[in-house]
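Asker: structure of the sequence below:
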Amino acid sequence: MASIKTRNEILQYDLRYHGVRIRESSGLKTNRENKRLCEAKLRKILAEIDIGIFDPVDHFPNSKKLRKIFGVESCDAEVEPSISFETFAEQWFVEKRVEWRYSYMKTIRGTIDKYLIPTFGETPVEEITKAQILEFRVTLAQLAGKSAASTMSPSRINHIMTPLRMIMVEAADRYGFVSPWQNIKPLKEPRVQVEPFSFDEVKQILRRVRQDYRTYYIVRFLTGLRSSEVDGLKWEYVDFDRKQILVREALVQRRMVPTKTDGSMRDIDMNSMVLDALARHKRGAEGCSEYVFASSTGQPYSNRYVTRCIWYPLLKQLGLKARRPYQTRHTAATLWLASGESPEWIARQMGHTTTEMLFRVYSRYVPNLTRQDGSAFEKLLAARFSRSGSERHDFLRDKSLLKTHLNGI
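Answerer: Next up is the predicted model:
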């Protein structure tokens, strides 16, 4: 069925000829007048097809795809050579890397070199099909994951597919072909496991951890800082007068970089326990390093070393379930919620722009945060209609009387 469609606010012809789907841009912006012009041209095309005189290249002379399919390469017309996926991917990477943080750039570079170029390298970008992309994804799903007994996770696969999608969409836009990335949705990822520590578990950890790491874990458990934020924390960002930690930088892959997002740049209020611990820590580390938590050489803690040599051995010694150090951030959120702190305040401390994530991720760990059994309304009624003894009891049990009083409010 031939039709006129819109793509990126430009009218596009969509029809089939000799089993080939022709989707070509009209170059006209979407409006009523231009659509009438395109419809008139489409009627002419269909009439030419009916009487056998239709020449695709005559109607779409700038289409390299049609020139190639319908054998125009042999004529004297100049046809630009196709660009391979590898060549375009390298060009795209150079153009985009100025927008990215070093860690993200390194991740994308690794994905291109390890997965994308070996699969699509010499293939012209306009010849890559949706079927090839889906086949590539199936291949990824069969590769080994973090352990030999598992396969690559949906999350990892989605992270590999993302730069492929970006490259193909940009190539299609730049070279005038229709991107094969049509209705390819990301794989469904399981919800992130949030396993915060209880208050008693936090106390056990802080009592038993090595003394030289106690302040480090006090800050992690009671401020909600991300691993990269606490590892890269500098003394210049600890404001003892205002009792705040200023989050301005993070340590990612041994490099100091700006915070993850604009929302991540925030001022965290220090409670008395954090304030006292950092004050003692500063007196013992005066002049040793610009970093709050540093080794004897003045360099910031190695997250890998601390995790493997301090964190997991401590949990094992205490008989606690092994959990990633990032759970200290989740713990701070749940402890704040359980203590009745304002969700808006908690969101600011965590670096979230709204409270949506708090209630979506953490509320199930705080059973009294939101009552769902009607008891809160019952307490409101009891306070609103203050009665004594059995009279109040009978009032709350008698539904007909309750209805009468509610109608009178």
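Asker: all contacts plus neighbour counts: C-alpha atoms, from now on.
Answerer: Fine.
Asker: please, where are all the helices along the stretch 201-350 of the chain?
Answerer: Assigned by DSSP state H, counting those that start in this stretch, the stretch 201-350 of the chain shows helices spanning 211-223, 227-231, 272-284, 303-306, 312-318, 327-338, 343-350.
Asker: buried residues, the shortest one. List them.
Answerer: In other words, helix 303-306. N303 (16 or more other C-alpha atoms under 10 Å).
Asker: what do you get for stretch 98-116?
Answerer: Y102, M105, I108, T111, I112, Y115, L116.
Asker: list just the nearest of the residues you listed to D241.
Answerer: Y102 (33.9 Å; C-alpha to C-alpha).
Asker: distance of the closest one relative to Y216?
Answerer: 26 Å (C-alpha to C-alpha, to the nearest Å).
Asker: re earlier: narrow the buried residues of stretch 98-116 to those in helices?
Answerer: Members of the buried residues of stretch 98-116 lying in helices (criterion: DSSP state H): Y102, M105, I108, T111.
Asker: how about the nearest residue to the third one, chain neighbours excluded?
Answerer: Read that as I108. Spatial nearest neighbour of I108, chain neighbours left out: P163 (7.0 Å); criterion: C-alpha to C-alpha, 6 or more residues apart in numbering.
Asker: what helix or strand is that neighbour on?
Answerer: helix 154-175 (DSSP states H and E).
Asker: roughly how far out does stretch 241-248 sit from the chain middle?
Answerer: A distance of 27 Å separates the centroid of the chain from that of stretch 241-248, by C-alpha atoms, centre = their mean, to the nearest Å.
Asker: that older thread, would you reformat the ones in helices among the buried residues of stretch 98-116 as CSV and include distance to I4?
Answerer: Compiled in CSV, these are given as follows (distance: C-alpha to C-alpha, whole Å):
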residue, distance to I4
Y102, 44
M105, 40
I108, 37
T111, 38
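Asker: could you also give me the structure for this next sequence, so I can compare it with the first?
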Amino acid sequence: MRMHFTVEGMRYRPTLMIDGEALAPTPANIKYANRLIIEICERIRTGTFIMREYFPDSDETTSPAELTVESWLIEWLTTLRIENSTRGGYDAAIKFWSRAPCDGKQRTLGLIPLRALKLSHILTAIASRPDLSGKTINNYVSVLRQAFTLAVTDKLLSTNLAEAVPRAKHQRQPADPFSRAESEAIIAEAAKVDPQIHNYIEFWFWTGLRTSELNGLDWRYVDLYGDAVSIERVLVGGEEKDRTKTAEARLVRLNSRSRAALKRQRAVTGLAGGRVFQDPRYSRPWHSEEAFLRVYWSRILKRLGIRYRRPYNMRHSYATSMLMAGMTPAFCAKQLGHTVEMFLRIYAKWIDGNQNDLETARLESALGTRAANGVSSG
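Answerer: Below you'll find the model as predicted:
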């Protein structure tokens, strides 16, 4: 006896088997087959039919309905050549989509057959986590969109449902630099903790390097006589990369503070070569930010009573210090490895700060002139 049914446009005609033998068309077996086809049709209708559950010995066990959202996301991830740091973000997104509830039947989105997925499933999954920020949701949807783009290309899906998911609103957190007084207090406190921590923090405050650039800095890229360091390698997630975040090397000019910190550090690690900065507890290069945060940074801020901010905010502090010193945005952006456009978007508040009073004064002067000439402002 053969059963005939269609799943996602594909026809199947599996033979009913028990213990490797085809069922004979007896009245009892025909009744069994009728009950079975009713159950299968209902599973197909609800998008929960899996071929191998009913016909494990059939040659037609490759039904596209078996490919779930989770299994496709995992398969898609294996096609990518990405950095380990990027892979970690993708893994988090796949974990979210695999476990998020997607309907009133308490099913998770990951178990939904790929071709049975609906936009409502995705939206329900998102709505189940109101605690997630808009930025995180957008990142997760981006992963889903990329995976479904390949599924459409491979003709596993007819449309990319993730394209229809509206972007979640989120507000970019503004730069939150340390004040000059706070910066100097932190540097002074670091000097009491350990000479290398002192050098590390002062250099960070007065070069504004990214964490990955600072921890990946090698003595061969330091030119104390030319007053510059070349940023060509970075350290991300303990993995050294021979390119920067922007895939462009840049020259960072040294000032008296950053140069002094480097000269002190050269006496510690310069002779051995290799990485400039290291964890003083083990005399080994930093492999992540976590140890520095836990053992040194958090404790220094707590002792000083300074509001906690990530070490990355030392980069913001350097940017705003340059602006308040009257340096041009183009030079500042080059120092930080930003485009001028991005630099202006992040630090416009500090660029405008001193200029706003001047511009307002010009307006008031014009209004005063008009009043003196008897011209009404109404």
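Asker: in the helix holding P163 of the first structure, what's buried?
Answerer: Neighbour-count burial for helix 154-175 of the first structure flags 154, 157-158, 160-161, 163-165, 167-172 (criterion: 16+ other C-alpha under 10 Å).
Asker: do the same with stretch 361-379 of the first structure
Answerer: So for stretch 361-379 of the first structure, counting by 16+ other C-alpha under 10 Å, buried means V361, Y362, S363, Y365, V366.
Asker: residues in contact with it?
Answerer: The contact list for stretch 361-379 of the first structure (C-alpha atoms under 8 Å, 6 or more residues apart in numbering) reads V194, H330, A333, T334, L337, A338, G340, L396.
Asker: so what's the second one up against?
Answerer: If you count contacts by C-alpha under 8 Å, 6+ apart, H330 of the first structure has them with V194, E195, P196, G224, Y362.
Asker: closest to L320 of the first structure among the contacts of stretch 361-379 of the first structure?
Answerer: Checking those one by one against L320 of the first structure (C-alpha to C-alpha), the nearest turns out to be V194, at 15.3 Å.
Asker: alignment lookup: the closest one to the second structure.
Answerer: Using TM-score structural alignment, the equivalent of V194 of the first structure in the second structure is A175.
Asker: what about A279 of the first structure, distance to D241 of the first structure?
Answerer: Distance of A279 of the first structure to D241 of the first structure, computed by C-alpha to C-alpha: 11 Å.
Asker: tell me which two of the buried residues of stretch 361-379 of the first structure sit farthest apart.
Answerer: Maximum distance among those (C-alpha to C-alpha): 10.8 Å, for V361 and V366.
Asker: run a quick neighbour tally on F178 of the second structure.
Answerer: Look at F178 of the second structure: counted by other C-alpha atoms under 10 Å, it has 23 neighbours.
Asker: which residues sit in contact with it?
Answerer: N313, M314, H316, S317.
Asker: and the last one, what's its match in the first structure?
Answerer: S317 of the second structure maps onto T331 of the first structure when the alignment is built from TM-score structural alignment.
Asker: just say helix, strand or coil for the residue lying closest to that match once chain neighbours are set aside.
Answerer: Among residues not flanking T331 of the first structure along the chain, P196 sits closest, at 4.4 Å (C-alpha to C-alpha, 6+ apart). Under DSSP: H, G, I helix; E, B strand; the rest coil, P196 of the first structure falls in the coil class.
Asker: might one say that P196 of the first structure is in contact with T334?
Answerer: Yes. Contact criterion C-alpha atoms under 8 Å: P196 of the first structure and T334 qualify, at 7.2 Å.
Asker: thinking again about what came up before, please list which of the contacts of H330 of the first structure are preserved in the second structure.
Answerer: Shared with the second structure under both residues aligned by TM-score structural alignment, their matches' C-alpha atoms under 8 Å, the contacts from the contacts of H330 of the first structure are V194, E195, P196, G224.
Asker: neighbour count and distance to G351 of the first structure for those residues - can I get that in TSV?
Answerer: As requested, these are arranged in TSV below (neighbours: other C-alpha atoms under 10 Å; distance: C-alpha to C-alpha, whole Å):
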residue	neighbour count	distance to G351 of the first structure
V194	16	17
E195	16	20
P196	23	18
G224	24	9
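Asker: could I get those residues in CSV, plus columns for distance to V247 of the first structure?
Answerer: Below are these laid out as CSV (distance: C-alpha to C-alpha, whole Å):
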residue, distance to V247 of the first structure
V194, 23
E195, 25
P196, 22
G224, 11
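Asker: ok, so of those, who is nearest M256 of the first structure?
Answerer: Among those, and counting by C-alpha to C-alpha, the member closest to M256 of the first structure is G224, at 19.3 Å.
Asker: contacts only, for A141 of the first structure.
Answerer: T151, M152, S153, P154, I157.
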